[in-house]
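Peer 1: I would like to see how this sequence folds:
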Amino acid sequence: MNAPDSGTPQPSLFATSDLRTTAESDPESSGAARLSPATADIPRNQHSSADATEGTLSENAALSQLLLEIARLLEEQHAGEFRVRAYRNAAATLQELRTPVREIEAAGGTPALEALPTIGRSIATLIEQYLRTGHLPLLDRLRGEENAERLFAMIPTLGPELSHRIYDALHLETLPELYAAARDGRLNSVPGIGRKRVLAIRDYLAGKIRSEVRPPAASHRNPPQSEQNRQIPVTELLSVDEEYRRRAAEGRLPKIAPRRFNPAAAAWLPILHTERDGRHYTAMFSNTARAHELNTTHDWVVIYRDDHQSDGRWTVITSQFGPLKGCRIVRGREDDCLHHYRRENR
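Peer 2: Take a look at the predicted model:
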């Protein structure tokens, strides 16, 4: 293919701006090479024309505003300055972008999004979530709006009604828990969930798990997210839990007003943003129906990880039985917790 005439101006993906494009300027950067506004490697036939209408780019603008809201909430909730700046920079990039971000994602997936100035891996993943579902789980969480029913309703073949039935019957909170219920038969007991739908849900969730697994050649450097999170010692998660409960008890944390189970719209739920060796964690008391039913809203602590390396979710509770009775444990990692406390008591 002949190179374009050097005298012919090439359309730029971005409006002129002073955004820095080096990895050093982006605390969310995954280390991948950045594309400069003049050299973004998107096929020319997918570029927006210079006179692209405002309507064509409205999704960019809407997503930019949502990222700005994330930045504002993180700042209000005392998150790290670098993290706040990362979302503001990403919002500016989307606002100035002359190509619909949906086209860029369709052409090259996550790598194409990460190649944009100031867009790191975690924000690229967030953008993909929005393009796929119309929701930003992180924003829901920061607003105090996150709930399992909304999460489940994003799965094909499930809607709000069936998601509510699943949650009401089985008290599931996460996609891994839903996958386990689909595999062990519990999901079959939910009214309206037939065998074919259970199989479809199981296949869909299995596909999501497989999609996170990288080729073996790269796995020694970047293990799958589930493996990365499994490698995080329970000591680290328990330290986040301890910091959260201590600072909440001291009244030193900002509070948000969750939408669910809060008819008075009171700002009662403390929220913590903290870091461990570059890993971002958010912690808050559980505001689920199950926690309210068992009166554990000030015992169960949900910890989220969302940074450029991985994401994850854990629940820390006070064990009510067995050798760990009275101890704080990470649900699902009881054996690791037992080893942790045995080492502590040596």
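
Peer 1: use CA for all of it now, contacts and neighbours both
Peer 2: Noted.

Peer 1: Tell me where the stretch 51-200 of the chain has helices.
Peer 2: 58-76, 81-96, 101-114, 121-133, 137-143, 148-153, 160-170, 175-184, 195-211 (DSSP state H, counting those that start in this stretch).

Peer 1: Kindly reformat those helices as a markdown table containing distance to residue 244.
Peer 2: Shown next, in a markdown table, are the helices of the stretch 51-200 of the chain (distance: least, Cα to Cα, whole Å):
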| stretch | distance to residue 244 |
| --- | --- |
| helix 58-76 | 16 |
| helix 81-96 | 19 |
| helix 101-114 | 32 |
| helix 121-133 | 23 |
| helix 137-143 | 16 |
| helix 148-153 | 22 |
| helix 160-170 | 27 |
| helix 175-184 | 25 |
| helix 195-211 | 30 |
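
Peer 1: Name the stretch among these that sits most buried.
Peer 2: helix 81-96 (a mean of 21; mean count of other Cα atoms under 10 Å).

Peer 1: where's that helix relative to the chain centroid, distance-wise?
Peer 2: 16 Å (Cα atoms, centre = their mean, to the nearest Å).

Peer 1: Also this sequence, please, to line up against the first:
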Amino acid sequence: MAGGLSRDLIADRLDEAAELLEAQGANRFRVRAYRMAADTVRSLTEDPAEILARDGFAGLTRLPNIGDRLARAIDEMCATGRWGQLERMRGEAEPEEVFQSVPGIGPQTARAIHETLHADTLEALEIAAHDGRLEDVPGIGPRKAAAIRASLASMLARRGRQGPDDHAEPSVAELLAVDSDYRQQAKAGTLRKIAPRRFNPGGEAWLPILHTDRDDWSYTALFSNTALAHDLGRTDDWVVIYFARDRGREHSRTVVTETRGPLEGRRVVRGREAECRAHYFAE
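Peer 2: Next up, the predicted model:
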């Protein structure tokens, strides 16, 4: 029998994700898609890992109600035993542990990556590795960045497969609009709050979460819950936005209030500052 989680456990996780999405105000069609995928997985006569081992990623996408995005989630669970999206909705995400799955990244480097890049996923780390930001992390020079980039490419090619929208991102205008919507609703107190496990010994449900769909993008937005955000008092300013298309990997960007330079006082998408300047100057 192939390794990986059983079909019942994967189906239970898909059902749990549907329940959390519904409770957190996600689009009802997205909720229904997760429930239908859970029903499909539960009805299988073999575990998804066996399908992957025999037929590859295409074997999952040929199943009823399993598109590319949900197939990637199932693939992630089979390969790692974890599902980052579900952990995030539960408030249990531990990005440093995720980064340590990459050869050459230990605990200290994993924390430095998380705090410097505001990255939470391997996909976000891959983008930073390709656009040069990874080399800005203390302790990572060009050679180590190249090694990490190669390891990530191999890991993601095996686990997530290559898709036509893997590196696509929404415009900065769209990301800034989601950021504005999230902060307005968080201030008004209309968003469901989750209790993050990190930096929350009392288990308080303080972190607002937003799920929204715009055009063909799905977004999830939360205030940053990093050690640096807490140290600098930015837990009500830095907003992490996760986004994906149905046929692409999930990525994330962090939006912050710029504290210096020509964009001081404006909301800026980290890693896309040049586009933000063009956006604001065009206005």
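
Peer 1: circling back: the helices of the stretch 51-200 of the first structure: which one's closest to residue 276 of the first structure?
Peer 2: Among the helices of the stretch 51-200 of the first structure, the nearest to residue 276 of the first structure by Cα to Cα is helix 81-96 (13.8 Å).

Peer 1: Can you report how many residues neighbour the aligned partner of residue 273 of the second structure in the first structure?
Peer 2: Matched to the first structure by TM-score structural alignment, residue 273 of the second structure sits across from residue 334. Neighbourhood size, residue 334 of the first structure [other Cα atoms under 10 Å]: 15.

Peer 1: Can you tell me how far residue 334 of the first structure is from residue 232 of the first structure?
Peer 2: Note on residue 334 of the first structure: its distance to residue 232 of the first structure, by Cα to Cα, to the nearest Å, is 14 Å.

Peer 1: Contacts only, for the nearest residue to residue 257 of the second structure once chain neighbours are set aside.
Peer 2: Excluding its sequence neighbours, the residue lying closest to residue 257 of the second structure (Cα to Cα, 6 or more residues apart in numbering) is residue 267, at 4.5 Å. Residues counted as contacts of residue 267 of the second structure (Cα atoms under 8 Å, 6 or more residues apart in numbering) are 176, 255-258.

Peer 1: Most neighbours among the residues you listed, which one?
Peer 2: Result: residue 255 is most packed of the contacts of residue 267 of the second structure (other Cα under 10 Å), 26 neighbours.

Peer 1: Now check the first structure for the residue matching that one.
Peer 2: So residue 255 of the second structure corresponds to residue 316, using TM-score structural alignment.

Peer 1: That match is in what secondary structure piece?
Peer 2: strand 311-318 (DSSP states H and E).

Peer 1: Give me the next element, helix or strand, following that strand.
Peer 2: Next along from strand 311-318 of the first structure, by DSSP H and E: strand 328-330.

Peer 1: mean per-residue distance, that next one to the second structure?
Peer 2: Overlaying the second structure shows strand 328-330 of the first structure at a mean distance of 0.5 Å from the equivalent residues (mean Cα distance after the TM-score superposition for the first structure).

Peer 1: before we move on, the earlier item: between the helices of the stretch 51-200 of the first structure, which one is nearest to residue 269 of the first structure?
Peer 2: helix 137-143 (10.8 Å).

Peer 1: Which part of the second structure matches the closest one?
Peer 2: Against the second structure, helix 137-143 of the first structure falls on residues 84-90 (TM-score structural alignment).

Peer 1: how far does the matching stretch sit from the chain's center?
Peer 2: For stretch 84-90 of the second structure, the distance to the chain centre is 9 Å (Cα atoms, centre = their mean).

Peer 1: how far apart are that stretch and its match in the first structure?
Peer 2: Relative to the first structure, stretch 84-90 of the second structure is 0.6 Å off (mean Cα distance after the TM-score superposition for the first structure).

Peer 1: In the second structure, what stretch matches stretch 264-275 of the first structure?
Peer 2: Against the second structure, stretch 264-275 of the first structure falls on residues 202-213 (TM-score structural alignment).

Peer 1: list the contacts for residue 41 of the second structure?
Peer 2: 7-8, 10-11, 48.

Peer 1: which residue lines up with it in the first structure?
Peer 2: Per TM-score structural alignment, residue 41 of the second structure is aligned with residue 94.

Peer 1: Now do that match against residue 62 of the first structure, distance only.
Peer 2: For residue 94 of the first structure, the distance to residue 62 of the first structure - Cα to Cα - is 9 Å.

Peer 1: Then residue 48 of the first structure?
Peer 2: Per Cα to Cα, residue 48 of the first structure is found 18 Å from residue 62 of the first structure.

Peer 1: Helix, strand, or coil at residue 114 of the second structure?
Peer 2: Here residue 114 of the second structure is helix, with the state taken from DSSP: H, G, I helix; E, B strand; the rest coil.

Peer 1: For residue 214 of the first structure, see how far away residue 222 of the first structure is.
Peer 2: 8 Å.

Peer 1: So what's the gap between stretch 259-275 of the first structure and the chain middle?
Peer 2: For stretch 259-275 of the first structure, the distance to the chain centre is 18 Å (Cα atoms, centre = their mean).

Peer 1: Could I get the buried residue list for that stretch?
Peer 2: Neighbour counts over stretch 259-275 of the first structure (16 or more other Cα atoms under 10 Å) mark 259, 269-274 as buried.
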